[in-house]
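1. Starting from these lines, generate the structure:
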Amino acid sequence: MFPIRDHNPSGRVPFVTYALLAINIAVFLSYWFTLRSGYELGAFYYTWGLVPAQLMQGHGLGGLITHMFLHGGWLHLAGNMLFLWIFGDNLEDEMGHVGYLLFYLTCGLAAAGLQVIGNPWFDGPLVGASGAIAGVLGGYLMLFPRARVDVLLIFIIFFRVFSIPAWIVLSVWFVVQAFHGYAATEDGVAYLAHIGGFVAGAMMVLPILLRRGGRAFWARNEGMPPHPEAKYKLSPSRIPRVPKR
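-> All right, here's what the predicted structure looks like:
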């Protein structure tokens, strides 16, 4: 089950979100088709990714920023860009272009910081925008907990799109990250970075929420977007309906 869109259109053109999408995709294509061997690709990641062990020795500081624009494969890139596409525009709408860009980069730094603190002498490169995007998810949860999100459920051969509140989608996502982070799951995913970015994003959006009235902001809109939500025609289910008698 994963989200495919929300019903929360932005009130302005999200130039920064579009730019981040374009930069991430362009950077990925620039090295994915030019580096011919696994050795070249690995050396590239070590040079431009974030290596905690090097950072602890005072080296590779630039990787704190550059690692946010690298990805380890097509699925890694597609998953991150999908979440950024769905949730990024609304935060940019609330924060403004410059504020949102600073927010995004700060979440990425917070995510990297927690990952380094959790495993400071790890000698492999960390790459991906997921820490920064996790911050976007945390901020979205704070501002629009009841905005409707369409998710695609795939169960063997059964496919269904349905709408659920954003707080369910994002809370489940965070719980999964927290579980794997607590269990120290070793599958190549930087779960601590996801946790750090999410928490940082939620905390940085808190002042914005308070300026808009805190609970009063939620009460005015019932936790939903402060503007008319987008309408989509969902595909009907093939499961027959049994009427009540």
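
2. going forward, measure contacts and count neighbours with C-alpha atoms only.
-> OK.

3. Which residue comes closest to Arg148 once chain neighbours are left out?
-> Excluding the flanking residues, the one nearest Arg148 by C-alpha to C-alpha, 6 or more residues apart in numbering is Pro165, at 4.6 Å.

4. Now do the same contact list for the residue nearest to Ala193 when sequence neighbours are not counted.
-> What sits nearest to Ala193 in space, not counting adjacent residues and going by C-alpha to C-alpha, 6+ apart, is Ala111, at 4.1 Å. Residues in contact with Ala111 (C-alpha atoms under 8 Å, 6 or more residues apart in numbering) are Gly131, Ala132, Leu192, Ala193, His194, Ile195, Gly196, Gly197, Phe198, Ala200.

5. one more to put side by side:
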Amino acid sequence: MIDRRAAAGRILRAATSGGPPVTYALIALCCVVFVISPLSGFNPVYGTADALLAAQAGYFERWGVIPSELWDGSAHAVLTPLTALFVHGSWLHLLGNMLFLYVFGAMAEERMGHTEFAFFYLGCGYIALLAYAAAHSTSDQTLVGASGAISAVLGAFLYLFPRARVTSLFPFLLFLPLRFPAWIVLVFWFVLQWLAAEGAGSGPGVAYLAHVVGFATGFLYAWGRYHREARALRPDQAG
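-> Okay, the predicted model is just below:
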């Protein structure tokens, strides 16, 4: 268990120094990419009606992961698990991902440090999309979104801050904003993703498998990277 007083001090320093720059930069980049892309509908360069639909399809094919093409060895295909992390299919897709990144990314970044968090986010996101593509290697359906990387952030958060409390909206509680221990929220989320992945069938739809792989990768990374520090704490420091 990490030293809660030390963690609180680091978070306070981050807040007074302008916040977590990597988390904010990732959110800003995803938002800017979406707004200027043909997906937002705001950019008149892409036209309207059929021209806009064609531009959107071409945009997905250029920047998203196409599992059946990922293994052809081309430099472009190898890079798509990175570029796809910054492409979102709709406003709802974008805002949902950015909300989770905003809530959980700041504390994870402060714990890891800015540079490590950036490489962690990109690396885990790449692995999550790669795993999904491997499981659907014959699929021609394009995969986009930061969900795999954000899932890794959630997994790391669960290990690093198991006793933190977060405000969550649970649909079976009429979407009332209630505060729960983070581990309850994240374990509940993980179980839902796992069940959805099991019931998704053979064809790729929503990339639940990428969520599960990302979450597990993030948790295992945090455990491997920080469990020795936790064991080294004196008994009176443990939370």
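
6. Closest to Leu20 of the first structure out of the contacts of Ala111 of the first structure?
-> Nearest to Leu20 of the first structure, judged by C-alpha to C-alpha, of the contacts of Ala111 of the first structure is Ala132 at 11.0 Å.

7. Spell out, range by range, the helices that occur in the second structure.
-> Assigned by DSSP state H, the second structure shows helices spanning 4-16, 21-36, 49-63, 67-70, 75-83, 91-112, 114-135, 147-160, 182-198, 208-232.

8. Which residue in the second structure aligns with the residue nearest to Ala193 of the first structure?
-> Counting by TM-score structural alignment, Ala111 of the first structure lines up with Ala128 in the second structure.

9. Leu50 of the first structure too?
-> Leu50 of the first structure maps onto Val65 in the second structure when the alignment is built from TM-score structural alignment.

10. Hmm, Asp140 and its match touching each other?
-> No: if you go by C-alpha atoms under 8 Å, Val65 of the second structure and Asp140 don't touch, sitting 9.1 Å apart.

11. Comparing the two, which residue is more hemmed in?
-> Ranked by neighbour count (other C-alpha atoms under 10 Å), Val65 of the second structure and Asp140 place Val65 first, with 30 against 14.

12. separation between the more buried one and Phe161 of the second structure?
-> Separation of Val65 of the second structure from Phe161 of the second structure (C-alpha to C-alpha, to the nearest Å) stands at 32 Å.

13. what do you get for Thr167 of the second structure?
-> Separation of Thr167 of the second structure from Phe161 of the second structure (C-alpha to C-alpha): 14 Å.

14. Could you do Ala207 of the second structure as well?
-> Taken as C-alpha to C-alpha, the span from Ala207 of the second structure to Phe161 of the second structure is 26 Å.

15. Alignment lookup: Val103 of the second structure to the first structure.
-> So Val103 of the second structure corresponds to Ile86, using TM-score structural alignment.

16. for Arg225 of the second structure, that is, sorry about that
-> Under the alignment by TM-score structural alignment, Arg225 of the second structure pairs with Ile208 in the first structure.

17. For its match, the count of nearby residues, please.
-> The number of residues packed near Ile208 of the first structure is 16, by other C-alpha under 10 Å.

18. and what of Phe28 of the first structure?
-> Quick note: Phe28 of the first structure (other C-alpha under 10 Å) scores 18 neighbours.

19. gap between the equivalent of it over in the second structure and Ala118 of the second structure?
-> By TM-score structural alignment, Phe28 of the first structure lines up with Phe34 in the second structure. Noted for Phe34 of the second structure: a distance of 20 Å to Ala118 of the second structure, by C-alpha to C-alpha.

20. Just give the closest residue to Pro81 of the second structure, not the sequence neighbours.
-> Using C-alpha to C-alpha, 6+ apart, the nearest residue to Pro81 of the second structure is Tyr126, at 5.1 Å.

21. OK, contacts around the one you found?
-> Applying C-alpha under 8 Å, 6+ apart, the residues near Tyr126 of the second structure are Pro81, Leu82, Gly148, Ala149.

22. Over in the first structure, tell me which residue corresponds to Ala25 of the second structure.
-> Aligned by TM-score structural alignment, Ala25 of the second structure pairs with Ala19 of the first structure.

23. just to revisit the earlier point, ok, Thr167 and Phe161 of the second structure, which is more surrounded?
-> Set side by side, Thr167 of the second structure and Phe161 show more neighbours around Phe161, with 20 against 14, by other C-alpha under 10 Å.

24. Can you name the residues that contact Ala166 of the first structure?
-> Applying C-alpha under 8 Å, 6+ apart, we find Ala166 of the first structure in contact with Leu141, Phe144, Pro145, Arg146, Ala147, Arg148, Val149.

25. Also Tyr132 of the second structure?
-> By C-alpha under 8 Å, 6+ apart, Tyr132 of the second structure lies in contact with Ala207, Leu209, Ala210.

26. Make a PyMOL selection of the buried ones in those residues.
-> Those of the contacts of Tyr132 of the second structure that count as buried under 16 or more other C-alpha atoms under 10 Å are selected in PyMOL with:
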select buried, resi 207+209+210
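
27. Using a markdown table, lay out the contacts of Tyr132 of the second structure together with distance to Ala197 of the second structure.
-> Formatted as a markdown table, these follow (distance: C-alpha to C-alpha, whole Å):
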| residue | distance to Ala197 of the second structure |
| --- | --- |
| Ala207 | 8 |
| Leu209 | 6 |
| Ala210 | 9 |
